[in-house]
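**Student:** The sequence and its predicted three-dimensional model are supplied below.
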Amino acid sequence: MSQAAQNCSRSPSEISLLAVSKTKPISDIIAAYQAGQRRFGENYVQEGETKITALADDYPDIEWHFIGPLQSNKTKIVAEHFDWMHTVSRDKIAQRLNDQRPTNKPPLNVCIQVNISQEDSKSGVNVNDAATLAGVISQLPNLKLRGLMAIPTATDDIRIQQQEFASLKSLYDQLQQQHPSIDTLSMGMSGDLDIAIANGSTMVRIGSAIFGER
């Protein structure tokens, strides 16, 4: 990450590492924590809840991010246990997270998932609808709009990666002018973090490069 930042004349301090710990045992999370890692991402609601509950007493400073698809009947678990939610793409989900966020917790940090590749199989809001959803989220008192997240096309074609990351960065810059709370561009994974960082990512989601393949 530091090398990638230096290659594009950015400060490494501008980019956060989110360790994607889905399907990994709690012992792996503890090992990463002892190495200095504090932000962890989970894709599955029940698995994430189990890990958060198990580690809450001994590791209260872990920051938990939900980065997977979320069904409306499971929003309560995310609202009650997680610190961040990266995959909001519908008004209904945003409203439920807001209504179910406990009053003794700070607002849930939220990123809008954008379907930047425009693939039918991908979750996320259409680029043209992101501003409307951002407006809805910004009015919900128990949510804090933090930025955008995307999963690009699974390809080794650097031109496609570049185009999609640049498109998301452009949208991010536009929305940031309207919503000062926006400060997070969640894009880039183990295989494409260099190009993501070159295109302005502020948070990379890394799983296999830290924990090994599933």
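**Tutor:** Arrived safely.
**Student:** from here on, contacts and neighbour counts on C-alpha atoms
**Tutor:** Noted.
**Student:** Touching, H65 and H86? I think so.
**Tutor:** Yes: contact criterion Cα atoms under 8 Å: H65 and H86 qualify, at 7.1 Å.
**Student:** Show residues contacting the helix ranked longest in the chain.
**Tutor:** Determined from DSSP state H, the single longest helix within the chain is helix 158-178. Outside helix 158-178, the residues within contact range by Cα atoms under 8 Å, 6 or more residues apart in numbering are 114, 116-117, 127, 131, 134, 147-148, 150, 152-153, 155, 182-183, 185, 187, 195-196, 199-201.
**Student:** what about versus this one:
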Amino acid sequence: MTSQPAAAQAVTTEDFSRNLATVNQKIAEAASRSGRQASAVRLLPVTKTIEPERLRLAIEAGVQTLGENKVQEALAKSEEFASEYPTLRYAVIGPLQANKAKFVARFAHEFHALDSLKLAQTLQRRLELEERTLEVFIQVNTSGEDSKSGIAAGEVAELLEAIAPLDRLVPRGLMTMAANTTDESTIRASFALLRTTLEELRDSGAPEGFDQLSMGMSGDFELAIEEGATVVRVGQGIFGARSYPQASA
């Protein structure tokens, strides 16, 4: 990924307000460079590993959605905040084991890592029991790296058609993680492939509302916006450096 210094550790509401303003300004500038309005890009805060006490400060500063990749951690937060912040939204952004689909169906509003019909069918059954719907993003491996989850770009149309009868799933778009490199042209290529894949799907009759590109993290979200991102997943830019070295969202 491209290298950008993490924001200063946010420990007060004022810190979070300042960091959010900085990220939103970068979003606006990148959107402008791509000929779009800042309102065309949604900031999805990545809140994994962040304790509830700090999250409360971030919510008071304006965070409205929590992006999580640890399902049980996210479930615990949703239960803790249920009465305090009833309008808070939850987005699961990491790979999901089928045996945890029941939890996602219970609390999540968005799932950014759908990569198989089997998982979609499991979610459908669980959502029926919960009498809920779930917005889903199909994860595409645009870098070709074995370490990345997701299906190949050429397989998306088939999966999208297969999940069409699953009425509890609301397909919203595609998601990817860029190539793990510092080479900007390679990173851009990952994002551009996702954009062109979505364009081709829309030209061939994708469902109404299937128009979102979830791509870009703290180190590369500006490049992602320039390549067409409509959702950027930012954690360190808002919360500061995490407590473990491998995090980059």
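**Tutor:** Nice, thanks for sending it over. Nothing here was measured: the structure is a model prediction, and the numbers come from that model.
**Student:** TM-score for the pair, please.
**Tutor:** Remark: TM-score between the superposed chains equals 0.96 [TM-score structural alignment, normalised by the length of the first structure]; 214 aligned residues with a Cα RMSD of 1.2 Å.
**Student:** Can you say which of the contacts of helix 158-178 of the first structure are buried?
**Tutor:** By neighbour count, with 16 or more other Cα atoms under 10 Å, the contacts of helix 158-178 of the first structure hold 114, 116-117, 127, 131, 134, 147-148, 150, 152-153, 182-183, 185, 187, 195-196, 199-201 as buried.
**Student:** from the residues you listed, which ones fall inside helices?
**Tutor:** 131, 134, 195-196.
**Student:** between those residues, which is closest to N109 of the first structure?
**Tutor:** A134 (12.7 Å; Cα to Cα).
**Student:** What lines up with the closest one in the second structure?
**Tutor:** Under the alignment (TM-score structural alignment), A134 of the first structure maps onto L160 of the second structure.
**Student:** which residue is nearest the middle of the first structure?
**Tutor:** When Cα atoms, centre = their mean is applied to the first structure, the residue found nearest the centroid is H86 (3.7 Å).
**Student:** so where do the helices sit in the first structure?
**Tutor:** Under DSSP H, the first structure gives helices at 2-7, 26-34, 45-55, 75-81, 91-100, 130-138, 158-178, 193-198, 208-211.
**Student:** what's the first one aligned against in the second structure?
**Tutor:** Counting by TM-score structural alignment, helix 2-7 of the first structure falls onto residues 28-33 of the second structure.
**Student:** And the fourth one, by the same measure?
**Tutor:** On the second structure, the counterpart of helix 75-81 of the first structure by TM-score structural alignment is residues 101-107.
**Student:** for the third one, same thing?
**Tutor:** Residues 71-81 of the second structure are where helix 45-55 of the first structure aligns, taking TM-score structural alignment as the criterion.
**Student:** just the shortest one next, same as before
**Tutor:** Counting by TM-score structural alignment, helix 208-211 of the first structure pairs with residues 236-239 of the second structure.
**Student:** That stretch vs the first structure, average offset?
**Tutor:** By mean Cα distance after the TM-score superposition for the first structure, the fitted stretch 236-239 of the second structure averages 0.6 Å away from its aligned residues in the first structure.
**Student:** just checking, V41 of the second structure touches V232?
**Tutor:** Yes: with contact defined as Cα under 8 Å, V41 of the second structure reaches V232; the gap is 7.3 Å.
**Student:** neighbour-wise, which of these two wins?
**Tutor:** V232 (26 against 22; other Cα atoms under 10 Å).
**Student:** For the more buried one, give its distance to G67 of the second structure.
**Tutor:** Distance from V232 of the second structure to G67 of the second structure, counting by Cα to Cα, to the nearest Å: 11 Å.
**Student:** Name the residues contacting each of those two.
**Tutor:** Taking Cα under 8 Å, 6+ apart as the criterion, V232 of the second structure and G67 both touch L44.
**Student:** got any residues that touch both of V41 and V232 of the second structure?
**Tutor:** Common neighbours of V41 of the second structure and V232 (Cα under 8 Å, 6+ apart) are I225.
**Student:** what's the burial count for G62 of the second structure?
**Tutor:** For G62 of the second structure, the tally of surrounding residues (other Cα under 10 Å) stands at 13.
**Student:** residue contacts, the residue nearest to it when sequence neighbours are not counted?
**Tutor:** Leaving aside its chain neighbours, G62 of the second structure sits nearest to S17 (7.4 Å; criterion: Cα to Cα, 6 or more residues apart in numbering). Listed by Cα under 8 Å, 6+ apart, the contact set of S17 of the second structure reads 58, 61-62.
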